[in-house]
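Trainee: Structure of the sequence below:
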Amino acid sequence: MQGRGRCFKLFLAFALLLLQYAQGGEMDHNKRDTNVTRRCIERERQALLAFKRGLVDKSDFLSSWGSEAQKQDCCRWVGVSCSNQTGHVLQLDLSDEVQSEFDKVQGKMISPKLIELHHLQHLALPRIDFNGSQFPYFIGSLTNLRYLDLSWTHFGGKFPSQVGNLTNLVYLDLRYNSFTNVENLDWLPRLSSLRYLDLSEANLSNVFDWPEVVNKLPELTNLTLKECDLPSPILSTLSYINSSKSLASVDLFYNRLNNSSIFVWLSNYSASLVHLDLYGNLLAGSIPDVFGNMSSLAHLYLSNNQLEGSLPNLTNLSSLEDLFLRNNQLSGVISGTHLSKLSKLRNLDLSSNSLVLDIHADWIPPFQLHSINLESCKMGPHFPKWLQTQKNISYLRIPNVGISDILPSWFWSLCLTVEYMDLARNQIRGAFPNLTLEFSYSPEQHLSSNKLEGPIPSVLSKASHLDLSNNKLSGSISFLCSSAAIGLFFLNLSSNNVSGQVPDCLTHLENLVMLDLSYNVLSGKIPTTIGYVFRIETLKLRSNRFVGQLPSSLKNCTSLVVIDVGLNKLSGQIPEWLGVSLKYLVILMLSSNHFNGSLPSQLCHLTHIQILDFSMNIISGSIPKCLTNLTTLAQKGNPSLNISHYYVISHRRWGKLYNDDATFMWKGGMQTYKSTLGLVKRIDLSSNKLTGEIPSEITQLVGLVSLNLSRNQLIGQITPEIGNLQSLDSLDVSRNHINGRIPTSLARIDRLGFLDLSYNNLSGKIPVGTQLQGFDPSFYVGNLQLCGPPLKKMCADEVEKGPRKHTDFINQEDKDELITLGFYISMGLGFVVGFWGVCGTLIFSRSWRYAYMKFLNGLNDWLFVRIALLKRQLKDA
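Mentor: Below you'll find the predicted structure:
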């Protein structure tokens, strides 16, 4: 009996061993028996070490890989897994090591010795940058591979069709590499077990039969071909349908699909599709009825196309969770009926269409939305009551929807869970209630361009991004003193009626990046605690009633890019520290104040400056000659259309971007620029008391688009090199004491669209050029000795010549002139007689024509012979 028992135990142990081997014998690092010492196969260990030598491991992620005695077992190396029974390497996966630390591991090459890993089933090297090196084609010899992920590796060269040899592949991810054009996908059907395929950013522009190829993959469930320049399918290629109808996810984001044939192909998978992304194609026409049959569809992305017509009935899409139709040309009315069966809907985006939401006030939605974006749809004038039923909203965007109602009191309880809220560009009325709410987040709130009134409640200081500009808000801004404002990154209160002084309590605004208090009635001094807002990049206090000097503490804000304190009552000298401490300034506007003294030479250290506006002050002295150090103004053009800022909110998973705007005098009128602000390079020193000459060094600022030195006391001449400013669109030096002639080089500035030289002491003739004669004469007036078009005053040389009558011209003969009227008449008659005497004879007489051609042929032969003889003589010599 005991012998039978031992036999049974041995049999059971053997059976368990066989079972483990049948399951693949794979083991995870975390599940290894640490009491058992296993050694990997030496040949495979050397192959892995050769692979490591082809990498640049900046952070020493692969420190466990080595030749030392304690590192002999490669099966214990990070990213490596082996078979429990055979010791063969089955898996090489570095995705966990490099995903969190992007670019920490870089690649030089993949060693060919990797093919020694004959049993390798899983290879994943995502985000290891091989910098355009040739794809290792020998990977096509690793025929046991079931999982291959070489995404974001930036391999180059010809597309590796050799992966078609990996017939056991189930997962293939080659997205975002740098391959050249893919000639075809003929290799793909050999991967009959493939379930996941991602070839994003591979150029498939010439692969018109891609749908037919995909149809030949019977196990495929996930297809991702983002940004592949995919063409629309040819209908003839859609006839071959041999799939298992298993396709669940199709992502064709940003391709060239432009007709309904793609919907014909997708209709084959209407029963299996769960995820469909056709964002950013050129799809036109109406949304097809085929979507009504996709009962399993949960995620539908059709944004940024050219779809038109009304929204079809979605009542059959009972599984739908995400519906994104933003930025199309859809029109018509949407009622509650359209959405009545979408009980699982979580995210809805119908923005930037011409849709009208006609939803009854008593309608109760069957869903609870997390995000809503209805921008530019029409849903006013009343505030939509159905929003009151939504308890889980984290993203609410309904700007420019025609609401002119009073903001309801229940709205704020709705916003307790909101992270992003945008109600801008409506006509929402009323005052903020006395809020005592406690938000779950530090929300981003956009309420600009409405008609909100009353004081700003302190509860809003908890926002991370608060835009209340262009309203009718009043009262003080004492809410900034709340300790909750420590999380404030962006604050725009411009164009309101807030008043009083800015409280000197800004020390806790350590995260504030943008502060705009322009166009209010704030008074007093700029508080010294502004110097504690160390991260600030944009400071706008324009058009208020601030007095005193710029606080010296501001020099601590070394990240400042924009300062605009124009249209105030600030005084004192322009501080030298502006050019010393604030080296990143791009826009500096101190216009319309009471600044005095001279321009400090330290301003020439502002190498990034694009807009320098000190106009309408009482600044004296001369213009510094060191302006040539303003290197950005000394370069033509600008790579960026706007001036943008990016900042990261610590508790969010994403960063924020905002673009600056600026308002200034341009060609005689106030203009505001934003989307093209980066292109504006200007210096405005007008309406001051500047003396001396215009420094010639200013002509080295070839990037200048606008230069205004008008209404000063400048003397001397306009430098002859003014024509170097070829980017100049506007030049104003009017109302000075400038003398001399207008430089002829000024006429060579082709872009010049505005010129004012009036009320100086300029003299002589206005240089001839299409630009200068095209300006209104008023831009030259006040220069008594200036003459020539477009002025009516003629120059002396033109007066001496004067207009002569035709008869006087004929009767008078200048004895000193060789060319007279008789000369022109004789020349004309001679031409007529000579031309018709020769050419007329050749035209009308055949015999003369033949004789003439014979003469030319003979002359040609004679010249040919003479040249040949001359060449021979020279050669013999």
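Trainee: okay, CA-based contacts and neighbour counts for the rest of this
Mentor: OK.
Trainee: Tell me the gap between the longest helix along the chain and the middle of its chain.
Mentor: Across the chain, the longest stretch assigned as helix under DSSP state H is helix 846-876. Its chain's C-alpha centre and that of helix 846-876 lie 69 Å apart, by Cα atoms, centre = their mean, to the nearest Å.
Trainee: ok, now stretch 549-558?
Mentor: Worked out by Cα atoms, centre = their mean, stretch 549-558 lies 32 Å from the chain centre.
Trainee: Span of that stretch from start to end?
Mentor: Terminal residues of stretch 549-558 are spaced 19 Å apart (Cα to Cα, to the nearest Å).
Trainee: what does it contact?
Mentor: Taking Cα atoms under 8 Å, 6 or more residues apart in numbering as the criterion, the residues outside stretch 549-558 that touch it are 525-537, 570-573, 575, 577-578, 581-584.
Trainee: Could you do stretch 593-602 as well?
Mentor: Identification of contacts with stretch 593-602 by Cα under 8 Å, 6+ apart yields 566-580, 616-624, 626.
Trainee: Tell me which of those fall in helices.
Mentor: Residues of the contacts of stretch 593-602 located in helices (DSSP H): W577, L578, G579, V580.
Trainee: Correct me if wrong, but V768 is in a strand.
Mentor: No. The assignment for V768 is coil, going by DSSP: H, G, I helix; E, B strand; the rest coil, so no strand is present there.
Trainee: Could you give the number of residues near it?
Mentor: Other residues within reach of V768, judged by other Cα atoms under 10 Å, total 15.
Trainee: these two touch, right, S615 and S686?
Mentor: Yes. Counting by Cα atoms under 8 Å, S615 does reach S686; the two are 4.6 Å apart.
Trainee: for comparison, sequence B:
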Amino acid sequence: MEILASVTFLLILSSLCCFTIIPGLCSESSNTKCIESEKKSLLDFKSSLKDSHNLLSSWEGSDCCNWKGVSCNNETNHVVSLNLGYWHLFNGLSTAWRIGGELSPSLLALNELNHLDLSSNDFGGIAVPEFIGSLKKLSYLNLSNAGFGGRIPHQLGNLSTLRYLDLNSFYFVHDLYVDSLAWLSRLSSLQYLDMNSVSFGNIGDWFVSISLIPSLSVLKLSHCKLKEIPLSFSFLNLTSLTYLDLSNNEFYSRLPNWLFNLTSLQYLNVQFNQFQGSMPDEFARMTSLEVIQLGNNELVGPITRTISFLCKLRTLDLSSNNITGDTASLAEISAGCAGSSLEVLNLRDNNLTGNLSDWLVKFRRLDTLDLGHNSLNGVIPGSIGKLSALKYLTLTHNGFNGTLSESIGQLSELILLDLSFNSLDGVVSDVHFANLSKLEQLSLASTSLAFGMSSSWIPPFQLKLIGLHLCKLGPKFPSWLRTQKDYSVMDLSNTEIEDVAPNWIWNLSEKILMLDLSYNLISGKLPSTLEFASISILDLSNNKFEGTLPTLALSMEYLDLSNNMFTGNILRLVSYPLPILSHLFLANNLLSGPIPSSICQDVELYVIDLSNNQLSGELPTCLADIWTLTALNLANNNLSGEIPSTLGSIKELRTLHLGGNHFKGELPTALQNCTTLVTLDLGGNEITGLIPAWIGELLPVLRILRLRSNFFNGTIPSQLSRLSSLQILDLANNSLSGTIPPSFGNITAMAQTHKPNERMLEDMRNAVRASVNNYGPSGYMESLLVVIKGREQEYSQNLQYVASIDLSNNQLTGHFPRELCDLVGLQNLNLSSNRLTGRIPDEISKLKLLESFDISMNGFTGSIPTGMSVLTLLSHLNLSYNNFSGRIPSGYQLQTFDYTSYLGNPGLCGPPLNKCGSNKTIFSIILACADGDDECDSEKLGLYLGIALGFVTGFWAIWGVLLFTKTPSEAYFEFLDKLIDKAPFARKMGRYDEEDDEETSSQTY
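Mentor: Below is the predicted model:
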């Protein structure tokens, strides 16, 4: 719409120039003959330019009025127009063939010049010449996108007759700026002003200067870094303004009040700012409005229903705000006169609720409807088929359900249909597409729609985009796809196809950019070469493809062949340079042989993932030549030798996986230069030496450190605690000694809780699919094997939320550091199979997120802290083979574990072990209390001591007399012996005592 309005204005302006303002501008008459002095001026001007491709080759001969781009007045023969804009000179030449150089002031000899166009050339950042301000009769000046830079000269304010000024510099990086706008206020005749992408810096009074131009009709100030805008204005002189573009600035306020006094305004664009508040009802006063673009702001609340009064409104764009309310507001707008005029309705990415119903058909002129990324629900009504003018229909990312109405097939003008990411189900047949002969883009991705076309069906359309991810197309390849010859993007991933890839699928046209067949069960072999195709993105991962790798097209940017059964080596794939290849995924195949040094030719690679293959040999040292590399994953192969120190030259490296190989030697100190490393995984190798302190000192953003199953020795460097972002620390299965650094309690990332983002992986995957340009350095999904809950698990999409410390199977000594209990974000803590002693601190209860806790096979003593019973997320516990004693704390949590969690602690009792009461004496209780049992406090200890003293006193009061008085004692024991000898059950009593002893013994470990 913006382009249409601009073109309309230019056509009007051109007509004025031709017939009123600039006589002779529209024709280069052969009856005129230029003035000699002006001819010389033009030749001097030409000589100052760089015209290496002779765009001004016609500038020769005696009559300059016939030169290309030069127009003269038919009556006076004066040069009145100089049109050297690239698009005027363009004759099918390369866009690199533009004029540049310097601008000679010889133009000042053209006294009658009123039209100067130098647009879309490349003057290499030179300043706009001040002498242009002396061309007094200029009414038209177009310097847009011509490569000028620096400050715009104030002398342009001298052009009092100027009606058209275009300084747009959107397509160039040169910084064109203004330091004052006072000169603008002197251009009293100005009707058209375009300063898009000119930096206004900190000019706070920009609006004051512009508001003093009474005849201004078109104002374009997009991308100008404007920050301040007055909310009210006492004197507004812009009564002629019909076109206002303030988009892509930095305004942070509500919509200004003066805006609604511009009653002549037809086009309003303030999108991509931070305007706040609700939509004012004052829009009803702007009855001339045809286009409203308020998208990408922070507007809230419902849509003002006064929009329904704007009878000329053709475009309403409120996308990417916080608009709320249900669709009742849309129903009211459709009932007003705006419903009869609207052609574009874009409410994408808001918080609208409700459903669609028959009110939708009242927008009878609608050709674009975008309600994507809202919270709409219900069925898509069949009445939508009555929107006969509809060309673009987008309802993606909502809650629509049910089947798809066959009335969709009546939208004969439809070009784009996007119903992706909804809960649609049922069968789609050829009836749904019967009349869609103009359809070019079809996206039904992430629905549950099943395609039930007949095998003989021939679509009436030729699609350019086919997005059917997660639809049910299989088990055979849909035969109708064979008819599509012009597509550039085809996504058939996860569509239940279980078939041999047909030969026609490899008939890739020159237009193709992306082919995604991933997550199916497609088998077969690839063609020996794909060099014939211009494909950029090829994803065949997670299928059953086999055979050798193909040679690739030079246009390949993203290649994913992982999780298949490809064999052979990778030399064929990288035998020649692939100049723009950025992502190479070949993981989980059967590839063998060495990594060829020719891979280093692909110097634009961001990601290399060759993990889980059978690659062998040493790493090529030339990997350092791939300076763009951010992720290198070679884990789980048969690679050997030492880790090349040249890897330290890859300054942008963020992920390094070399685990599961046979690398030897010490960790190269050159890796300390990789200061952007986030993941360092060297586990499962044969690396020796000390864990270097520089890991904690020089790798400040490290989040994952996995060195398990190597031959590291010495102590754990306390410097690792400086890694504030560290979430996974795995040093298990080494020969480390010494104590656990108490400073580990300072690791910030583990002292915070990590709540998963609710956005699903499918959203991320689809966002990447949406545009080829999104396949950048962030296109690598990190994954890692983590030992948690006694087994090895692979984490990928949730890896960023895992917090784990594993120091098991080493020779660590000392106590359990109380400081570890400050790591409240920990989910896994494994200190098993070391030589740790002492008690478990009571503060262990602070680790509320702990899911797995293993301290087995150490020398811990004392009782189990009662606070462990509040660790309700704990699902794996192993305290076995220590020296714990006392009762297992009561409460539901600790009794849910199997008795093997407590095995090998002779002093422990209580569920799930034996009951404690039968084996405890007062004296054992007192000893346990003296040892610090958690069940004892000072009052209980006093009670137990009192009972013990009473027992001792009573015992010696009675039995002391018997023991030390011979006659009574002998008489008493003699009486007992006789009584036992005569008892018929004596033998049985003895057997029962033996069994009781055995039972007690069996319950005590």
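Trainee: How alike are these chains, TM-score-wise?
Mentor: Once the chains are overlaid, their TM-score stands at 0.78 when taken by TM-score structural alignment, normalised by the length of the first structure; 747 aligned residues with a Cα RMSD of 3.7 Å.
Trainee: Filter the contacts of stretch 549-558 of the first structure down to the buried ones, ChimeraX style.
Mentor: Selection of buried members from the contacts of stretch 549-558 of the first structure for ChimeraX, criterion 16 or more other Cα atoms under 10 Å:
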select :525,526,527,528,529,530,531,532,533,534,535,536,537,570,571,573,575,577,578,581,582,583,584
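Trainee: Let me have the ones in helices among the contacts of stretch 593-602 of the first structure in a markdown table, extended by distance to C604 of the first structure.
Mentor: A markdown table is the format used below for these (distance: Cα to Cα, whole Å):
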| residue | distance to C604 of the first structure |
| --- | --- |
| W577 | 12 |
| L578 | 10 |
| G579 | 7 |
| V580 | 9 |
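Trainee: Check the residues you listed against H806 of the first structure and report the nearest one.
Mentor: Each of these was scored against H806 of the first structure by Cα to Cα, and G579 proved nearest at 67.5 Å.
Trainee: Which residue in the second structure aligns with that closest one?
Mentor: The equivalent of G579 of the first structure in the second structure is G696 (alignment by TM-score structural alignment).
Trainee: Please apply the same query to D750 of the first structure.
Mentor: Correspondence of D750 of the first structure to the second structure, assessed by TM-score structural alignment: T872.
Trainee: thought its match was touching L894?
Mentor: No. With contact defined as Cα under 8 Å, T872 of the second structure does not reach L894; the gap is 9.2 Å.
Trainee: Packing partners of the longest helix of the first structure?
Mentor: Applying 3 or more Cα pairs under 8 Å, 6 or more residues apart in numbering; DSSP states H and E, one finds that helix 846-876 of the first structure contacts helix 841-844.
Trainee: now stretch 721-741 of the second structure: which residue numbers in the first structure?
Mentor: On the first structure, the counterpart of stretch 721-741 of the second structure by TM-score structural alignment is residues 604-624.
Trainee: How far away from the center of its chain is the matching stretch?
Mentor: Worked out by Cα atoms, centre = their mean, stretch 604-624 of the first structure lies 31 Å from the chain centre.
Trainee: again, but for stretch 385-404 of the first structure
Mentor: The answer for stretch 385-404 of the first structure is 29 Å, by Cα atoms, centre = their mean.
Trainee: Next, work out how far apart the most centrally placed residue in the second structure and G779 of the second structure are.
Mentor: In the second structure, the centroid-proximal residue (Cα atoms, centre = their mean) is M764; its distance is 6.5 Å. The spacing between M764 of the second structure and G779 of the second structure, counted by Cα to Cα, is 10 Å.
Trainee: quick revisit: who's more crowded, T872 and L894 of the second structure?
Mentor: Between T872 of the second structure and L894, counted using other Cα under 10 Å, the more crowded position is L894 (22 against 14).
Trainee: so is S474 of the first structure in a helix, a strand, or just coil?
Mentor: Per three-state DSSP, S474 of the first structure ends up strand.
Trainee: In the second structure, what residue corresponds to it?
Mentor: Using TM-score structural alignment, the equivalent of S474 of the first structure in the second structure is S592.
Trainee: residue contacts, that match?
Mentor: Counted by Cα under 8 Å, 6+ apart, S592 of the second structure has contacts T567, G568, N569, I570, N613, Q614, L615, S616.
Trainee: filter these to the buried ones?
Mentor: Neighbour-count burial (16+ other Cα under 10 Å) is assigned, among those, to T567, G568, N569, I570, N613, Q614, L615, S616.
Trainee: so which of these comes closest to I535 of the second structure?
Mentor: Among those, I570 lies closest to I535 of the second structure (Cα to Cα), at 19.7 Å.
Trainee: ok, now how distant is that closest one from I650 of the second structure?
Mentor: From I570 of the second structure across to I650 of the second structure, the span is 22 Å (Cα to Cα).
Trainee: ditto for T866 of the second structure
Mentor: The spacing between T866 of the second structure and I650 of the second structure, counted by Cα to Cα, is 51 Å.
Trainee: L348 of the first structure versus the counterpart of Q441 of the second structure in the first structure, what's the distance?
Mentor: Using TM-score structural alignment as the criterion, the counterpart of Q441 of the second structure in the first structure is D322. Shown here: D322 of the first structure relative to L348 of the first structure, a distance of 6 Å by Cα to Cα.
Trainee: Equivalent analysis for K636 of the first structure, please.
Mentor: Separation of K636 of the first structure from L348 of the first structure (Cα to Cα): 45 Å.
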